[in-house]
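Student: I would like to see how this sequence folds:
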Amino acid sequence: MTVVRPRLAGHGATAEGVARHTLPLSSERSWARLYRYRLLASDTAIILATTIGAIFLRFGFDDADVPASGLHVDYIYLSLIIAGTWLFALATYHTRDARVVGVGVSEYRRVVAATATTFGLLAIFFLVAKVDIARGYFIVALPVGMTGVLFTRWLWRRWLIRQRTFDHYLSRALVVGRFDDVDYVVRQIHQKSGAAYNVVGAALDTGKRKGAKKDAELSRRISSPEREVPIVSDLDGVSAAAARLGADTVIVAGPAVSGGGFVRKLAWQLEGTATELVLASPLTDVAGPRIHFRPVEGLPLIHVEIPQFEGGKHVLKRAFDFFVAGIALLILSPLFLIVAVAVRLDDHGPVIFSQERVGRNGETFRMFKFRSMVLDAEARLASLQAANEGQGLLFKMHDDPRVTKIGRILRKYSLDELPQLVNVFLGDMSLVGPRPPLRSEVAGYANHVHRRLYIKPGLTGMWQVNGRSDLSWEESVRLDLYYVENWSLTGDLVIMWRTVKVLTHPVGAY
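Tutor: Okay, here's the model as predicted:
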């Protein structure tokens, strides 16, 4: 989403006859201000502890002065100078901005940039001033301090997300646009745990409808599985509705409604208020790093990078897969043995189940799993189709009678999938990727779904950390296609970390 800060033009002014409904003139929401103070307190504590603690780690408890040919400084005063400069840089880089905290990686990137700037400028200053700082001091203060700040920011983020699941620390949002666009944005916001917005109302673009047709459009219902959102206005009453509902954010959904001039006039109406204007980009399922803004002659052009399915980063991904899978196979070999014995003792059948799956570019391979079903599971599948709880091409059944006793435990914690590390090591699969499909599934794919086969299937993936078997077919496809077009090594590490958390708190595995 793109945030547009309304320009202040003087309290109570109007522009081209546009009426304004003024909210209390406050630059920050109360929750954001309180959260910012908490971040400031933790940043200050970590930075002071790090900079002063580095003295004792480097010099012990002896009196330490900075030897210098030009400037004499005590290390205690030096630490206070560094701490103050560091905190000033964190503020200058807006690391506590309400728009970046709690979501995405921008907050962390700004913390790293502010830290690098601080130590870079101080290094130049000390060099010019001929202040000889012990390298051991910086070796301790820089990495430990930055790691400490990032870690506490992560802890605060976990706390904030937890609070938001209970409808605390949320921005009250009014969503504006055509019905389908508004409905999509509302569902996306409400279905994500820890989303920053609480949608309190919607204003619809009724187009050229008048009279009964307009009333019928405004009487439609916008609802998500979590809650129903009232339609409170058409486009003419957006600013008044925002004031009435106490909304601190107006989200314009989809393409510019009623012509490009609407957004400009809406920004005029919100001038001088505490309400932010946010544009929900129509570029859904395109990751931020692929989007670049390029203003040309006053036109805010958006450049979208085309996905690349060959090249250096794919070679690096393969090397990472090979190394990690090899190490994991060595470390987990005792667990492999325990699971193998348990499967064998359960019903005296074979330990490993192999099945043909479709990999990259449609090439087939044998995928390995610890057997979790009875020996004639495939033969009994046809008789269970009437009890299928899945959608699309997937067969799902919560209490599948074909699953063995030990198989239920293995599936709950995804231990049955451990042998796929062999597939990763051999190069048939990747550690992270789309779900490996059956040949029968691929035969029923729509044209666009074949894009899942552009990269190797994964041992884990977006589907694994977003609901697993509880996902619908459409949602599973959407997540896989998003990954195919937007994956990165950093994103893979995040998914792997989230997979560990999912396995310790299993949901949707059956």
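
Student: C-alpha only now, for contacts and for neighbours.
Tutor: Fine.

Student: How about the secondary structure of the residue positioned nearest the centre of the chain?
Tutor: Closest residue to the average C-alpha location of the chain: Gly104 at 5.2 Å, with Cα atoms, centre = their mean. Gly104 falls in the coil class when you classify it by DSSP: H, G, I helix; E, B strand; the rest coil.

Student: Next: the one 5 residues further on.
Tutor: Assigned state for Arg109: helix (three-state reduction, three-state DSSP).

Student: Report the separation between it and Glu305.
Tutor: For Arg109, the distance to Glu305 equals 21 Å [Cα to Cα, to the nearest Å].

Student: need the contact list for the spatially closest residue to Thr165 that is not a sequence neighbour.
Tutor: Distances taken as Cα to Cα, 6 or more residues apart in numbering put Gly194 closest to Thr165, at 5.3 Å, once the chain neighbours are dropped. Shown in contact with Gly194 (Cα atoms under 8 Å, 6 or more residues apart in numbering): Leu160, Ile161, Arg162, Gln163, Arg164, Thr165.

Student: for comparison, sequence B:
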Amino acid sequence: MGEHVEPTGDIGRTVQQGELVSPFPSVRGQPTDGEISRPAIDWEQRYRRTVIISDTVATAFVVAAIGGFFGARDAANWHEKWRILAFGTELLVIGALAMSRAWAPAVLGQGAEEFRRLGRSVFTAAVVLSLGGIALSSRNIKLWIFVAVPAIALVTMTERYLLRLWLHKQRKQGRCLRPVLAAGSPATVRDLIARARKFPHLGWRVEAVCTPNGLGVGDGRLDGVPVVGRLTDVAHQVRQGGYRVVAVTPAPDWSPERLQRLAWNLEGSDAEMVVAPVLMEVAEPRLQVDAVLGIPLLRVSMPTFTGGRRVIKGIVDRVGAALLLVLFAPLMVFIGILVLADSPGGVFYRQRRVGKAGREFTIFKFRTMVAGAHGARAALADHNEGAGLLFKLRRDPRVTRVGAVLRRYSIDELPQLFNVLTGSMSLVGPRPPLPEESAEYGPDIRRRLLVKPGLTGLWQISGRSDLPWEEAVRLDLRYVEDWSLALDAVILWKTLRAVLQGQGAY
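Tutor: Okay, the predicted model is just below:
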């Protein structure tokens, strides 16, 4: 996950680690005595400016390329009106990005919200452009709506993704992190510290802690992070240390009045106050803050298992599976020949799995083991390396030579596209369990069966078989609870990288 940079109380060293390196070199010196340090402001501003410039250049490039290509083919009609449409398209896209807050620092570099806002901006620009074309009775407007705008969306999303990869690489090396002061009970703060260290790409580094009694454990630290004061000292410590984020975790000592007073005291400090709700695993699409009777309440909507979005997901599943089967048909024929040539047996392996609502179905895979492998499983039970209810062996003697390669890059799962096409599976969803596994599920884990199992999912892009059982279950339940079309798109995009790396596949 990259080298961990141990938190320190040395402000000068914190600034040095927090600065952004090439291609955005820092020009800010060390803070003088008495000056409030703001370790993360510089690199955040530089990254935001880079994103804005990249979006603008990418949009201009697409508009110029399309305008130049079609203008060269139809030079007689390439006049001032076309130039106005080209300039207007770029202006609309950039304006929509600004209006949708697609450059807000809080969404840059993490989560699906960045791409959701980007997509919403481009869609808004297309709608406004079409309305403008109707009003102006322009016959050339279709080119910009159906060619230029989708091309801009593709190029800008690719550019954003590449910038995000660079940022995540920097964060795994201990750079471009937002210094965080965590305030709450020792147990909840420990959980926050563990999550920040496990997922450095999210950009948080907990550098100081405030607890109800101002005490740590033994040497005055919590998991290596210094305890700098009580909950009443948070605002003072923020101004002294220049922390970028104040993460408030649950603690009995927090009251509405104390939290409100803390928010007032942080005004003008450049620190962002983040309050962790008790429902830690509920994602943003299901959360909404409402004022009821003058009291701010966190409204949690129910998970979506039916409705229009599910219909869209089903259509995308079947159309996507059909297109992928056509695309991979030559590869699948070639793999089938290799499987037959490598060892006796059939091309496909069929196995009963449990799907939505506990209904069993037959899953299809390319055969990766010798014939009769299932009967030899009992003899290998003592060597099981799988987590929880899973049975896995890193060096399974039943796996063939071709099968080892297919498993490493998950190519053996391509026939599951037939399961997606027939409706028993989805492109994205929880892992389909075996009947004997699901028979041992408790009430909580059985919530995985509320949706169709998936060809890929959060488990696949997060480590697959290397994940502890509890983490795999948590990811599946998180998907079931917080599913969205945007999350599906992100998972599908990240699956390609996970497959190419082969991490956790055996």
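
Student: corresponding residue for the residue nearest to the centre of structure 1 in structure 2?
Tutor: Taking TM-score structural alignment, Gly104 of structure 1 has Gly111 as its aligned residue in structure 2.

Student: again with Trp487 of structure 1
Tutor: In structure 2, the residue paired with Trp487 of structure 1 according to TM-score structural alignment is Trp483.

Student: tally of neighbours for that match?
Tutor: 21 (other Cα atoms under 10 Å).

Student: gap between it and Arg448 of structure 2?
Tutor: For Trp483 of structure 2, the distance to Arg448 of structure 2 equals 12 Å [Cα to Cα].

Student: same check, this time on Lys169 of structure 2
Tutor: Look at Lys169 of structure 2 and Arg448 of structure 2: by Cα to Cα, they are 32 Å apart.

Student: cool, Met273 of structure 2 as well?
Tutor: Taken as Cα to Cα, the span from Met273 of structure 2 to Arg448 of structure 2 is 34 Å.

Student: Which one of these two is surrounded by more residues?
Tutor: Per other Cα under 10 Å, whichever of Met273 of structure 2 and Arg448 has more neighbours is Arg448, with 30 against 18.

Student: can you tell me the helix or strand for the closest residue to that one other than its chain neighbours?
Tutor: Leaving aside its sequence neighbours, Arg448 of structure 2 sits nearest to Leu477 (Cα to Cα, 6+ apart; 6.0 Å). Using DSSP states H and E, the secondary-structure element containing Leu477 of structure 2 is helix 469-482.

Student: ditto for His292 of structure 1
Tutor: Per DSSP H and E: strand 291-296 holds His292 of structure 1.

Student: so the helix or strand that comes right after that strand matches what in structure 2?
Tutor: Remark: after strand 291-296 of structure 1, the chain's next helix or strand is strand 299-304, criterion DSSP H and E. Strand 299-304 of structure 1 lines up with residues 295-300 of structure 2 when matched by TM-score structural alignment.

Student: How about stretch 337-346 of structure 1?
Tutor: Here stretch 337-346 of structure 1 aligns to structure 2 at residues 333-342, judged by TM-score structural alignment.

Student: what residues does that stretch touch?
Tutor: For stretch 333-342 of structure 2, the external contacting residues (Cα under 8 Å, 6+ apart) are Gly346, Val347, Phe366, Arg367, Thr368, Thr400, Arg401, Val402, Gly403.

Student: can I get those residues in CSV with distance to Gly95 of structure 2, secondary structure and neighbour count?
Tutor: Listed next are those as CSV, based on distance: Cα to Cα, whole Å; DSSP: H, G, I helix; E, B strand; the rest coil; neighbours: other Cα atoms under 10 Å:
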residue, distance to Gly95 of structure 2, secondary structure, neighbour count
Gly346, 58, coil, 13
Val347, 54, coil, 19
Phe366, 50, strand, 24
Arg367, 53, coil, 25
Thr368, 53, coil, 24
Thr400, 56, coil, 18
Arg401, 55, helix, 14
Val402, 53, helix, 19
Gly403, 52, helix, 23
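
Student: Can you tell me which of the residues you listed is nearest Leu455 of structure 2?
Tutor: Comparing the contacts of stretch 333-342 of structure 2 against Leu455 of structure 2 with Cα to Cα places Phe366 closest, at 13.9 Å.

Student: Surely the closest one touches Tyr349?
Tutor: Yes: shown here, Phe366 of structure 2 and Tyr349 form a contact pair, counting by Cα atoms under 8 Å, at 5.7 Å.

Student: how long is stretch 188-196 of structure 1 end to end?
Tutor: OK, stretch 188-196 of structure 1 end separation, Cα to Cα: 12 Å.

Student: Pro303 of structure 2: neighbour count?
Tutor: 15.

Student: mind listing what's buried in stretch 444-459 of structure 2?
Tutor: 446-459 (16 or more other Cα atoms under 10 Å).

Student: likewise stretch 74-93 of structure 1?
Tutor: 75-76, 78-79, 82-87, 89-91, 93.

Student: got it, and stretch 199-215 of structure 1?
Tutor: For stretch 199-215 of structure 1, the neighbour count (16+ other Cα under 10 Å) marks Val199, Val200, Gly201, Ala202, Ala203, Leu204, Asp205, Thr206, Lys214 as buried.

Student: how about JSON lines for these, with secondary structure added?
Tutor: JSON lines is the format used below for the buried residues of stretch 199-215 of structure 1 (three-state DSSP):
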{"residue": "Val199", "secondary structure": "strand"}
{"residue": "Val200", "secondary structure": "strand"}
{"residue": "Gly201", "secondary structure": "strand"}
{"residue": "Ala202", "secondary structure": "strand"}
{"residue": "Ala203", "secondary structure": "strand"}
{"residue": "Leu204", "secondary structure": "strand"}
{"residue": "Asp205", "secondary structure": "coil"}
{"residue": "Thr206", "secondary structure": "coil"}
{"residue": "Lys214", "secondary structure": "helix"}
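
Student: For Gly407 of structure 1, give its distance to Val229 of structure 1.
Tutor: Taken as Cα to Cα, the span from Gly407 of structure 1 to Val229 of structure 1 is 43 Å.

Student: Fine by me, thanks again.
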